[in-house]
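In: How does the following fold in three dimensions:
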Amino acid sequence: MHKKRSIFGCGIMLLAGVCLAGAPAGKKTAEQRPNIILILADDMGYGDLGCYGQQMIRTPNIDALARNGMRFTAHYTGSTVCAPSREAMLTGKHTGHTAIRGNFLTDEKEDPPMPSGKVTIAELLKSVGYRTGLVGKWGLGGERHGPEKQGFDYCYGYLDQIQAHNYYPPFLYENGKKVMLPENADGKEGAYSHRLFVEKTMQFLDNARKDEPFFLYLPYTIPHGKHVIPDNSAYADKDWPEQMKNYAAMISLLDADVGRILQTLKEKGLDKNTLVIFTSDNGANPGFGKFFKSNGASRGQKTSLYEGGIRGPLIASWPGKIQPGTVSSGVTAAWDLLPSICDAADIKKPAGLDGISLYGAWTGKPLAGERPYLYWEYYTYNYNWDKPGVTLPRNWLESRAVRSGKWKAVKKSTPDGKSAPAELYDLSADASETTDVAAANPTVVKQLEAIMKKATIADASYFPYKK
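Out: From the prediction side, this is the model:
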């Protein structure tokens, strides 16, 4: 393996990929391959969990997951909003190389589809005999472009991310077909979607067999808005605004259901051979960041590329493989999960990935060395683009960010394409990004701006939208 040292100091090396086409499976048998559960919270900051310092919201089961496994303290999400973050995680590519680079609504008022040629974690695992399932929010395409087209044997939930704002939807989708929910017809609130998701999750686990490994992707919508929940009594005694009680109760409900999943694995004798990963898609909204310190001490929030928008929790537990109670300060990103899962399942990785494998760290070895940079770009969507008198475009490249070693640059743009001067932060001395040191480090700024130019390719039909 060829090592490339970053001129910016400590980082992680980018591993060379191996082409998937025609690649034989690894040496492990079906019974030896681990089951894999990937849980993705929605709009939850890393600071919302007790194991990351939360003082007001109770998360005992996720905290226990961290104690029984590995907690990463410098993990980055795929993006600062949901759709691109999901593609980055599922494909092992950062947002300079993804097709979806911001939230967007097509003329049909649904999410643009991720191209069918993109290879997902589910497709890779399915190719070696995994039973694959998704329960929750897809967010990468509407009807005829759902998860059943991207390697999932079973899927249940929302397709479109806007529909997922309603926790009492009139319908959901199961295996690509619309399923009406009469309990929620005509605005009734009889079936809370998260509870339906947990029921389907339990059904999937009930059907699990020891001779057939499974991959279960759980992109639950909690605690994304609307911030409603049938019962917030766990925080009824708090002198908080109702929305804050609901938010806390939603996270505690998610935590309880993580506990239920772990207990079910134990009861079925599957816990010893199941890798459980918990993470989030982006940082929390500013109101919760302020009230609960949901984004820790980080600057920014969802929709920004400061640390508060793209820092997230990452916890991995795998009995017998991951040493309980370990903590990693290595810099990791959502696009690392695909190669990591490939190594865990003993299958070859596709070529051209941006992610590196965390498998070595999971099994007691150092991270894979150094890589030159991490990169993000974010397109904002103008939801009022078609309103009378609106002159702003439908979307535009709002910001870019690159991290290399201790340095992080953030560069913002206006709707007409003009870029502001790059901001530069020394994260080793200023983790909260309070002091822009660009003026004192022009050479570093120039190098990071050069990375921004080479880290992106024109492979995104809707970003920017040119029609």
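In: From here on, just use CA atoms for contacts and neighbour counts.
Out: Will do.
In: check contacts around the most centrally placed residue in the chain.
Out: Using CA atoms, centre = their mean, the residue of the chain that lies closest to the mean C-alpha position is D281, 3.3 Å off. Applying CA atoms under 8 Å, 6 or more residues apart in numbering, we find D281 in contact with 40-44, 77-82, 85-86, 312.
In: Restricted to helices, list those.
Out: Among the contacts of D281, DSSP state H puts C82, S85, R86 in helices.
In: To compare with the earlier structure, here is another sequence to fold:
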Amino acid sequence: MKTSTLSRALVLGAASVPALTAVSCDKMPERKPNVIFILMDDAGYGDFGCYGQTRIETPNIDSLAARGIRFTDMYSAAPLSSPARCGLLTGMHTGHAQIRANDEMTARGDVWNHEAMLRDSTLEGQAPLKAGTPTLGSVMRQGGYRTAMIGKWGVGGPATESTPNKMGFDEYFGCICQRQAHCYYPPFLWENDRRIYLDNELLPPGTPLDEGADPLDPHSYDKYTQQTYSPDIMYDRVLRFVNENRERPFFLMWTTPIPHSPMQAPDEMVQYYVEKFGDEAPIEGKGYFPSRWPHATYAAMITYFDRQVGGLVAELKRLGIWDDTIIVVTSDNGPASNSCSSTEWFQSAHPFRSGKGWGKSSLREGGIRMPFIVAWG
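Out: Have a look, this model is predicted:
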């Protein structure tokens, strides 16, 4: 099905919920439907089975596509995270949007120093939206919805007027700063306007293997796996929000950092794909973290998240609100090409090219044409 840009379609749908009835039955239910908007980070058009992926298993997302609508011509507002999220949240194309790049606001100080950022929260975050900017969150709240975002924000920092709670979301949990999302075992996340410290030690992105470590020995990578995997605690908050608001209409944006670099996933799932793909060469992951099995780990991240989507669907059915809930699955921009990238091997932008200059950061199809699935009960 063809449609207009992702951002415009969503703002129109948020302003008037009946705009989404095409994915449902002939008439609206008595209560407003819940809306769960799942935004992945750097997932490509071809990263899912329902879009032609043959190496990565995504049965739950494929099931949503089979029972709903799988869009083929949906476009992001921009090929980078912050401007894409700005366009999505506000409905503005990049000619009118307030944020047009990944602006880390380096005039504040050493913003790329994760130790400094841990000490000083004013170094967190990217360029903000202007105070009072209408967003999907504020429009849905005005429409009578309880609103929440769980995951990555990326359009403002804790010291600005552009935090999720000030931009229409009643509840927030996740990483406000996208630089913090460059590690899946962070020392803290944000719950509304305060930090929640986790049982992880700070390990700054870019930390290499120990000197003299054997890159072929899996144990050389042990320090990159800590106690709390951030996608797990975000998923727990998703389920909690759904349970707490099951009696009233809610709008939830689940903005997972998966599968953005670095390559980090639970070992059980990684080993599943090591057996499936066979051995492979490790990577240094410059700027992020090394990985013993980068292809297997990329696939593991996506399949692991797919299982969480399946768990959410099961919970909606258990609560008796599955038929009252619209689920959207998409990505902010196309697949990355960096020191961790496996996207050319997976043909993550298929049928378009992946790789440097063709996916993320590019205005070619691989950078801006998005997977987009809408299912209703």
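In: related to what we said a few turns ago, of the ones in helices among the contacts of D281 of the first structure, just say which sits nearest to T332 of the first structure.
Out: Lowest distance from T332 of the first structure to these (CA to CA) belongs to S85, with 14.1 Å.
In: how about the closest one, what's its match in the second structure?
Out: Taking TM-score structural alignment, S85 of the first structure has A84 as its aligned residue in the second structure.
In: Its match: neighbour count?
Out: For A84 of the second structure, the count of nearby residues is 30 (other CA atoms under 10 Å).
In: thought it was touching A77?
Out: Yes. Counting by CA atoms under 8 Å, A77 is a contact partner of A84 of the second structure at 5.1 Å.
In: Strands of the stretch 251-377 of the second structure, residue ranges please.
Out: Assigned by DSSP state E, counting those that start in this stretch, the stretch 251-377 of the second structure shows strands spanning 325-331, 369-376.
In: Let's have these in TSV, adding distance to L136 of the second structure and mean neighbour count.
Out: TSV is the format used below for the strands of the stretch 251-377 of the second structure (distance: least, CA to CA, whole Å; neighbours: other CA atoms under 10 Å):
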stretch	distance to L136 of the second structure	mean neighbour count
strand 325-331	14	22
strand 369-376	17	25
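In: Y184 of the second structure is nearest to which of the ones you listed?
Out: Comparing the strands of the stretch 251-377 of the second structure by CA to CA, strand 325-331 comes nearest, at 18.2 Å.
In: Provide the aligned range in the first structure for that closest one.
Out: Using TM-score structural alignment, strand 325-331 of the second structure pairs with 274-280 in the first structure.
In: The matching stretch against the second structure, how far on average?
Out: Mean deviation of stretch 274-280 of the first structure relative to the second structure after superposition (mean CA distance after the TM-score superposition for the first structure): 0.4 Å.
In: Tell me the gap between that stretch and the middle of its chain.
Out: Taking the mean of its C-alpha atoms, stretch 274-280 of the first structure sits 11 Å from the chain's own mean (CA atoms, centre = their mean, to the nearest Å).
In: Need the contact partners of it.
Out: Counting by CA under 8 Å, 6+ apart, 34-46, 77, 312-319 sit against stretch 274-280 of the first structure.
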